[in-house]
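1. only geometry, no sequence info:
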């Protein structure tokens, strides 16, 4: 009798422990794009505080890769030593997924056109290699993309932007073997094109063209989402980059778009 009770207790304990492990997943997100994904907001001393349950692989990292607790700045190359939307996204995501650990792969590059980020480029290959490494420890849930400013400089780039973006999504899903990989894009800033450097009639037309490609993405490619940039403000006189509060707002919007996508 005692032996039977012991078996039942052991099985029950194993089931409980197993269920506990299943609820604690690791979700992986890749951060791609140019400077507005890397972050350009004011960095405050409190932003150096590590964010609980969020980890990252540094942008500049050599193999063997190692995870480290995440804090701002997520990106560590060029001028990407500032506040961005990646951690606001992670904090918002944790509100809906409290039992999850988040691991971020930040690979954005300031000033990069989409031709600098698509399949075959160093940045693309870096993102895929890190994501495949990360998959050993969790589930690749999605890509957060904010990019396009550099593709508004001439008509050829603007005209080809949509096709290149769609192909990049196809390539990532294929190389990561994730045909339904979520891909969330953010709109270029509403104020982009109002500064003295980018406000010619011809430039505004190309800016609108890239914006339309981003906005139309969910109607043309499955498992994609679009985060609006309305009510955001600029930090610089060029009227290109968002300020700190805007990155917080954008991070929340990316998280909401992801929830909308997985709950369809």
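-> On my side now, so go ahead. These figures come from a predicted structure and were not determined experimentally. Numbers count the residues shown, from 1 in each chain.
2. Only C-alpha atoms from now on, for both contacts and neighbour counts.
-> Noted.
3. quick one: the helices in this protein?
-> Per DSSP state H, the chain carries helices over the ranges 2-23, 35-38, 86-96, 122-134, 155-175, 201-220, 244-262.
4. Give me the distance from the first one to the chain's centre.
-> Same thing as helix 2-23. Distance of helix 2-23 from the chain centroid (C-alpha atoms, centre = their mean, to the nearest Å) equals 39 Å.
5. in it, what's buried?
-> Buried residues in helix 2-23, counting neighbours by 16 or more other C-alpha atoms under 10 Å, are absent.
6. Who are the packing partners of that helix?
-> Contact partners of helix 2-23 among helices and strands, from 3 or more C-alpha pairs under 8 Å, 6 or more residues apart in numbering; DSSP states H and E: none.
7. which residues are in contact with that helix?
-> 99-100 (C-alpha atoms under 8 Å, 6 or more residues apart in numbering).
8. Any chance of TSV for the helices of the chain, columns distance to residue 73?
-> Shown next, in TSV, are the helices of the chain (distance: least, C-alpha to C-alpha, whole Å):
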stretch	distance to residue 73
helix 2-23	29
helix 35-38	8
helix 86-96	9
helix 122-134	18
helix 155-175	25
helix 201-220	26
helix 244-262	12
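9. Just tell me which of these ends up closest to residue 148.
-> Minimum separation from residue 148 across those (C-alpha to C-alpha) falls at helix 201-220, 6.5 Å.
10. on that earlier part again, need the winner for burial among the helices of the chain.
-> Highest mean neighbour count among the helices of the chain (mean count of other C-alpha atoms under 10 Å): helix 35-38, with a mean of 28.
11. just how off-centre is that helix within its chain?
-> Centroid separation for helix 35-38 versus its chain: 10 Å, with C-alpha atoms, centre = their mean.
12. How about stretch 113-131?
-> For stretch 113-131, the distance to the chain centre is 14 Å (C-alpha atoms, centre = their mean).
13. cool, and stretch 246-261?
-> For stretch 246-261 - counting by C-alpha atoms, centre = their mean - the centre lies 10 Å from the chain centre.
14. what do you get for stretch 80-92?
-> 9 Å.
15. Take this one as well and set it beside the first:
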């Protein structure tokens, strides 16, 4: 009988050559590292999908819309028809390549346009006729049957850059983190927040600066959190969403931040 160690070695060696048609082989629960992807459209991804974005990595999986595991390829989200390349797939590949003994399970749950107030129990977000919080918690708990939650990736805030919302954003973000950790029984799970687009041709309003300040100051106020800057990244022409190369780079930055944070624990 083949040993578990040898089987995992074969899985790691075969990963770069996997195809979408290959069956998903999950490792033991402690070696399937789960990451929850939450927020709005810049987490869901709106980049144009290119051939490289649909290449399969044998150790990077995603929980699909049907709540079964599938190869992690873009588009990973389905919140809106415009869903495309995001940061999650690149993040997963970076983590898997740095840790050959594990597999990565991505749990896509972002909802384009959603304000932070939509991320509360029982709240329906009318534009997508979905319940961002309830759906994310349900999907995360399904994934947790097979793996171990290792991180939460958050990119959101654009919809809260309004005079009546920005001033209370920080308190709501801290509350969101506390609720997620409590509901998923993961009090110390790393929480990574990304900066909104800091595009050269898009001046920031006072409200944008206030929301960014809440993101930027998070590591000083909430344990096991880190902020990822978006300096140098470009938009796709709409002055809101990152383009595909920028999403891929952002995924690498999130992965570097996660690695740094876990080394500090």
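-> Thanks, I have the structure now. A quick note: this is a predicted structure, and the numbers were derived from the prediction, not measured.
16. if we can go back for a sec, just tell me which of the helices of structure 1 ends up closest to residue 146 of structure 1.
-> When the helices of structure 1 are compared by C-alpha to C-alpha, helix 35-38 sits nearest residue 146 of structure 1, at 5.3 Å.
17. The closest one aligns to what range in structure 2?
-> Mapped onto structure 2 with TM-score structural alignment as the criterion, helix 35-38 of structure 1 occupies residues 41-44.
18. Counting neighbours, what do you get for residue 72 of structure 1?
-> Residue 72 of structure 1: 24 surrounding residues under other C-alpha atoms under 10 Å.
19. show me the contacts for the residue mapped onto it from structure 2.
-> In structure 2, residue 72 of structure 1 lines up with residue 74, judged by TM-score structural alignment. By C-alpha under 8 Å, 6+ apart, the contact list for residue 74 of structure 2 reads 49, 53-54, 84-86, 89.
20. which ones are touching the most centrally placed residue in structure 2?
-> With distances taken as C-alpha atoms, centre = their mean, residue 37 lies nearest the centre of structure 2, 2.8 Å away. By C-alpha under 8 Å, 6+ apart, the contact list for residue 37 of structure 2 reads 43-44, 88, 106-110, 152-154.
21. ok, back up a step: would you format the contacts of residue 74 of structure 2 as JSON lines with distance to residue 225 of structure 2 included?
-> JSON lines is the format used below for these (distance: C-alpha to C-alpha, whole Å):
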{"residue": "49", "distance to residue 225 of structure 2": "30"}
{"residue": "53", "distance to residue 225 of structure 2": "28"}
{"residue": "54", "distance to residue 225 of structure 2": "30"}
{"residue": "84", "distance to residue 225 of structure 2": "27"}
{"residue": "85", "distance to residue 225 of structure 2": "25"}
{"residue": "86", "distance to residue 225 of structure 2": "21"}
{"residue": "89", "distance to residue 225 of structure 2": "21"}
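22. Show me the one in those residues that has more neighbours than the rest.
-> Ranking those using other C-alpha under 10 Å puts residue 86 first, with 33 neighbours.
23. which one in structure 1 is aligned with that residue?
-> Using TM-score structural alignment, residue 86 of structure 2 lines up with residue 84 in structure 1.
24. quick revisit: ok, which of the helices of structure 1 comes nearest residue 113 of structure 1?
-> Of all those, helix 155-175 comes closest under C-alpha to C-alpha, at 8.7 Å.
25. What residues does the nearest residue to residue 233 of structure 2 once chain neighbours are set aside make contact with?
-> Nearest residue to residue 233 of structure 2, sequence neighbours excluded (C-alpha to C-alpha, 6 or more residues apart in numbering): residue 246, at 5.2 Å. Going by C-alpha under 8 Å, 6+ apart, residue 246 of structure 2 touches 233-235.
26. Make a PyMOL selection of whichever of the residues you listed turn out to be buried.
-> One line in PyMOL is enough to select the buried ones among the contacts of residue 246 of structure 2; burial here means 16+ other C-alpha under 10 Å:
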select buried, resi 233+234+235
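27. Show me the contact partners of stretch 48-67 of structure 1.
-> 68-77, 87, 90, 100-107, 130, 133.
28. Among the residues you listed, which ones are in strands?
-> 68-69, 101-106 (DSSP state E).
29. quick one: what's aligned to residue 6 of structure 1 in structure 2?
-> Aligned partner of residue 6 of structure 1 by TM-score structural alignment: none.
30. typo on my end, it should be residue 51 of structure 1
-> Per TM-score structural alignment, residue 51 of structure 1 is aligned with residue 57.
31. now swap in residue 93 of structure 1 and tell me
-> The alignment partner of residue 93 of structure 1 in structure 2, by TM-score structural alignment, is residue 95.
32. Can you tell me, leaving aside adjacent residues, what's nearest to its match?
-> residue 255 (6.4 Å).
33. shouldn't the one you found be in contact with residue 91?
-> Yes - between residue 255 of structure 2 and residue 91 there is a contact at 5.3 Å, judged by C-alpha atoms under 8 Å.
34. still on that earlier bit, OK, contacts around the residue nearest to residue 95 of structure 2?
-> Residue 255 of structure 2 neighbours (C-alpha under 8 Å, 6+ apart): 91-92, 94-95.
35. Quick one: map residue 151 of structure 1 onto structure 2.
-> So, by TM-score structural alignment, residue 151 of structure 1 is matched to residue 160.
36. Who are the contact partners of that match?
-> Shown in contact with residue 160 of structure 2 (C-alpha under 8 Å, 6+ apart): 115-116, 166, 169, 211.
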